[in-house]
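In: Would you be able to build a 3D model of this:
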Amino acid sequence: MVTAITDGVKVSVETIYQPEYSNPANEHFMFAYRIEISNLSDYQVQLMRRQWVIFDSNSSRREVDGEGVVGVQPIINPGESHVYVSGCNLKTDIGSMKGTYLMKRLVDEGEFEVDIPEFQLIAPYKLN
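Out: Below is the predicted model of the structure:
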């Protein structure tokens, strides 16, 4: 698990390779990731947008951005967390992701960016 804290918002990421949804012969490797966003601040925050930078080990890079996460723009109260699971497909069995969330403090409508720490996407057989 990797973790980062930005302006009172903690982001923790765990990943898992999904062989049942992968097809290495066709350069299709599927990974799931579980993200927990914890509000360590004294104010309610809302996740407005996300931006990802995704790398394959073949030097390809793609960017993905959009509103919220998995169809929601969650409001996270102080001391609480929001957890979601999503996925990413790669053309290689090794890659990485990193990014940012655009958050809004509901007390004053102030927006700020929260770092999503870089995490590795590695098929387990590459580790042996």
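
In: contacts, neighbours, all on C-alpha from now
Out: Fine.

In: In three-state terms, label the closest residue to residue 68 other than its chain neighbours for me.
Out: Take residue 68 and drop its neighbours on the chain: the residue closest to it by CA to CA, 6 or more residues apart in numbering is residue 49, 4.6 Å away. What DSSP: H, G, I helix; E, B strand; the rest coil gives for residue 49 is strand.

In: What residues does residue 113 make contact with?
Out: With contact set as CA atoms under 8 Å, 6 or more residues apart in numbering, residue 113 has these partners: 6, 100, 101, 102, 103.

In: Which of the residues you listed are buried? Put it as a PyMOL command.
Out: In PyMOL, this line selects whichever of the contacts of residue 113 come out buried by 16 or more other CA atoms under 10 Å:
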select buried, resi 100+101+102+103
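
In: Sequence B follows; please return its structure for comparison with A:
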Amino acid sequence: MVAQITEGVKVSVETIYQPEYSNPSNEHFMFAYRIQIENLGPYSIQLMRRHWHIFDSNGSRREVEGEGVVGQQPIIAPGEVHEYISGCNLQTDMGTMEGAYEMKRLVNEEYIRVNIPKFDLIAPFKLN
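Out: All right, here's what the predicted structure looks like:
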């Protein structure tokens, strides 16, 4: 698990290779990732947008941007944690993801950028 704190918000990421949804012979590797967003600050925040950079080990790059996460724009009170699981497919058995969330502090409507730490997507058989 990797974690990073930005603007009083801790983002932790854990990845899981999904062999049942992968097809290596067709260059399709599926990964799930679990994200925990913990509000360490004194004010409630709302996750408004996400922006991902996805890299395959073959050199291809993708960007994904959009509102909220998994169809939600959660409000996270001080001391609370929001957790969600999503997925990413790659054309190779190794890659990385990183990005940022756009969050809004509800006390003053100020927008802040919260970094999502870079994390590896590696099929377990690649580690042997």
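
In: ok, the residue nearest to residue 68 of structure 1 touching residue 111?
Out: No - between residue 49 of structure 1 and residue 111 there is no contact under CA atoms under 8 Å: 10.7 Å.

In: Compare these two (neighbour count), which wins?
Out: A direct count of neighbours by other CA atoms under 10 Å for residue 49 of structure 1 and residue 111 places residue 49 higher, at 18 against 15.

In: and the gap between the more buried one and residue 66 of structure 1?
Out: The gap separating residue 49 of structure 1 from residue 66 of structure 1 is 6 Å, by CA to CA, to the nearest Å.

In: Kindly report the same for residue 44 of structure 1.
Out: In terms of CA to CA, residue 44 of structure 1 sits 21 Å off from residue 66 of structure 1.

In: So these two - more neighbours on which side?
Out: Higher neighbour count among residue 44 of structure 1 and residue 66: residue 44, with 17 against 13, using other CA under 10 Å.

In: can you tell me which residues contact the more buried one?
Out: Applying CA under 8 Å, 6+ apart, the residues near residue 44 of structure 1 are 75, 76, 77, 78, 105, 106, 107.

In: any idea how far residue 53 of structure 1 is from residue 114 of structure 1?
Out: Distance, residue 114 of structure 1 to residue 53 of structure 1, by CA to CA: 14 Å.
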